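S.K.: Predicted coordinates and the sequence they were generated for:
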Amino acid sequence: MLGFGLAIEPQLWALVFVMVRIGAAFIAAPVFGAVSIPLPVRISLSGAIGVLVLAVHPVTPPSAVFGLATFMSVAAEALIGLSIGFVLQIAFAAPMIASEVIGTSMGIGFASAIDPQNGRSTPALGQFLSVLMTLLFLSVNGHLVLVDMLVRSYAVLPPGGSWLAADRLKDIAFFGGYTFAAGLMLALPVGFLLLCLNLIVGMISRAAPSLNLFAVGLPASLAVGVVALALAMPAMGDYMLVIVQEGLDAAQRLVFG
């Protein structure tokens, strides 16, 4: 009996309880949380990983389904899963910040498209950088690292009221500051060249006031921006790998301390 006269198989109840943390992490994490992934796929994947967790770690769910202790335990599991996925999602926001800086300087900030990760309208350049970072995340087996982290988190943070400490929640907030710094560093090569171009155009406008800046400055900014992106893409790709690694390290520090 698990409350209100309901009977359920203990193994099934344990699997559902384990799936809460895994499913919450997949909702907030990049790649797994993309709107293009159907909900049945996420549920099936959470159940498959939950079976592995039950085979490795002895998880004892609350005895009553409808009880205050059960609701608190489920909330704690959801908080842990959402925190793990949210840290990685924060790291994936760095290319969007860089695209805003570069796109505004190039004059293509108005160009937008639907982001396949979240289903919202984002700058076209930001979508390109986001897809590139997703491919780099998969190339370094970041999705496998996330799954391994979720499985091992049950040994460090056992279910049943294992709330995250205040210092770990503070680390999540401070990691958001790193995202802004990383986004600016990612946009630095192209942004610096566009800043130099704007200074040159400004000096030309002072020397020749009759010159139409919109007829000269906008095409020049677009051309210089495209060339600078092509030249700086290898360095930007390397730094995206650093951002991915920092996100994975932050998630591991969140779980393992």
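M.R.: In hand now; what should we look at?
S.K.: going forward, measure contacts and count neighbours with C-alpha atoms only.
M.R.: Will do.
S.K.: Wait, Leu150 touches Ile22, no?
M.R.: Yes - taking Cα atoms under 8 Å as the definition, Leu150 is a contact partner of Ile22 at 6.8 Å.
S.K.: higher neighbour count, the two?
M.R.: Ile22 (28 against 23; other Cα atoms under 10 Å).
S.K.: doesn't that one fall inside a helix?
M.R.: Yes - the assignment for Ile22 by DSSP: H, G, I helix; E, B strand; the rest coil puts it in a helix.
S.K.: measure it to Gly217 for me?
M.R.: 51 Å (Cα to Cα, to the nearest Å).
S.K.: Just to be sure, Ile8 is in a helix?
M.R.: No - assigned with three-state DSSP, Ile8 falls outside any helix and is coil.
S.K.: quick one: it from Ser63, how far?
M.R.: 11 Å.
S.K.: neighbour count winner among these two?
M.R.: For Ile8 versus Ser63, the count of surrounding residues by other Cα under 10 Å is larger for Ser63: 14 against 10.
S.K.: Now for the nearest residue to Val101 once chain neighbours are set aside: which residues touch it?
M.R.: Leaving aside its sequence neighbours, Val101 sits nearest to Ala187 (Cα to Cα, 6 or more residues apart in numbering; 6.7 Å). Going by Cα atoms under 8 Å, 6 or more residues apart in numbering, Ala187 touches 98-99, 101-102.
S.K.: let's bring in a second model and compare:
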Amino acid sequence: MLESINFNQLPGFLLVFIRVTSFFVTLPVFSYRNVPTKHKVGFSFFLALIMYFTIPMPEISVDSNYLMLLFKEAAVGIAVGLLAYIILGAIQIAGGFIDFQMGFAIANVIDPQTGAQSPLIGQYLYMITLLFILAVNGHHLMIDGVFYSYELIPIDHFLPLQDEGWIYFIIDSFNQMFIIAFLMAIPIVGCLFLVDIALGIIARTVPQLNVFVVGLPLKIFVGLSVLVIAMVFYVMLIRNLFETMLTTMRGFMQILGG
């Protein structure tokens, strides 16, 4: 296979390698810290080598525009992967809403995949989301998205950044993320709100009862109980969230491809 490489097309292979590597810098599942960097680079190299022999490769010369093409490929991979990661971040936002109502807001944990602090319930739901993505071969669909990005964004074309459509698309994607996070948090947050109302009524009718001592464990018990009951509902939302992430990736690449 290596004997068939046309070394005049090595600049084109470098463009492919830059885009694939940039995807894996921000793409969910592949970009996490517990995946060794040398494995990411090696996987990106061999995947780019496969794409080199699969996608139609135009003749690309090293000229004044080649450096701009390198930056364009890096920007495409990072932007699309980051947008997918932001959509998946709705899980963390929903967990933050739930933790605030349950009293876990001050008990954040370190996410081993990103190294940042994350809410307890948010981390729990996020791990379930990752397991769901791996169970339905979602990582294969992400790799397919990387492959088909060359049909939507040709390797030798520049991005139409003068069009403001991509800005509105990102804003709309943020709106979808918060709507999904709100839908995921509303069952538990709503039940805990009713618990707060009940505790307020008890505090007014039975002043001798210290609701601050009783309220926190009661809210934790109610919150965890509703979380167990609503897991089927959450799995459906996680599926919709994953479909939204793939649709958002494809729509954003279509806009960048003009």
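M.R.: Now that the structure is in, tell me what you want to look at. None of the values given here were measured: they were computed from a predicted structure.
S.K.: Val213 of structure 2 matches what in structure 1?
M.R.: Superposed on structure 1 with TM-score structural alignment, Val213 of structure 2 falls opposite Ala215.
S.K.: May I see the buried residues of stretch 250-258 of structure 2?
M.R.: Neighbour counts using 16 or more other Cα atoms under 10 Å place 250-253, 255-257 of stretch 250-258 of structure 2 among the buried residues.
S.K.: My error: substitute stretch 192-201 of structure 2 in the last question.
M.R.: 192-193, 195-196, 199.
S.K.: That one vs structure 1, mean deviation?
M.R.: Aligned to structure 1 and superposed, stretch 192-201 of structure 2 gives a mean residue distance of 0.6 Å (mean Cα distance after the TM-score superposition for structure 1).
S.K.: equivalent range in structure 1 for that stretch?
M.R.: Stretch 192-201 of structure 2 maps onto residues 194-203 of structure 1, going by TM-score structural alignment.
S.K.: Just the residues contacting that stretch, thanks.
M.R.: With Cα under 8 Å, 6+ apart, stretch 194-203 of structure 1 has contacts from 105-106, 213, 217, 221, 224-225.
S.K.: Tell me the one among these nearest to Val131 of structure 1.
M.R.: Using Cα to Cα, Gly225 is the member of these that lies nearest Val131 of structure 1, at 19.4 Å.
S.K.: just checking, that closest one touches Phe192?
M.R.: No - with contact defined as Cα under 8 Å, Gly225 of structure 1 does not reach Phe192; the gap is 10.2 Å.
S.K.: So for these two, which sits in the more crowded spot?
M.R.: Gly225 (23 against 14).
S.K.: contacting residues for the closest residue in space to the more buried one that isn't next to it in sequence?
M.R.: Nearest residue to Gly225 of structure 1 in three dimensions, chain neighbours excluded: Met106, at 5.8 Å (Cα to Cα, 6+ apart). Residues near Met106 of structure 1 by Cα under 8 Å, 6+ apart: 194, 218, 221-222, 225.
S.K.: again, but for Val109 of structure 2
M.R.: Counted by Cα under 8 Å, 6+ apart, Val109 of structure 2 has contacts 117-120.
S.K.: switch the cut-off to 10 Å
M.R.: 115-123 (Cα atoms under 10 Å, 6 or more residues apart in numbering).
S.K.: Check those residues for burial and list the buried ones.
M.R.: 118-123.
S.K.: which of those residues sit farthest apart?
M.R.: It's Ser118 and Ile121 that sit farthest apart of those, by Cα to Cα, at 8.7 Å.
S.K.: how about Val140 of structure 1, what does it touch?
M.R.: Val140 of structure 1 neighbours (Cα under 10 Å, 6+ apart): 241, 244-245.
S.K.: Show me what Gly165 of structure 2 aligns to in structure 1.
M.R.: Gly165 of structure 2 maps onto Asp167 in structure 1, by TM-score structural alignment.
S.K.: That match against Leu254, yeah?
M.R.: Yes - contact criterion Cα atoms under 10 Å: Asp167 of structure 1 and Leu254 qualify, at 9.4 Å.
S.K.: and the contacts of Val109 of structure 2, which of them are in helices?
M.R.: 120-123 (DSSP state H).
S.K.: distance of the residue of structure 1 most remote from its centre from Ile204 of structure 1?
M.R.: Distance from the C-alpha centroid of structure 1, by Cα atoms, centre = their mean, peaks at Ser210 (47.8 Å). Distance of Ser210 of structure 1 to Ile204 of structure 1, computed by Cα to Cα: 10 Å.
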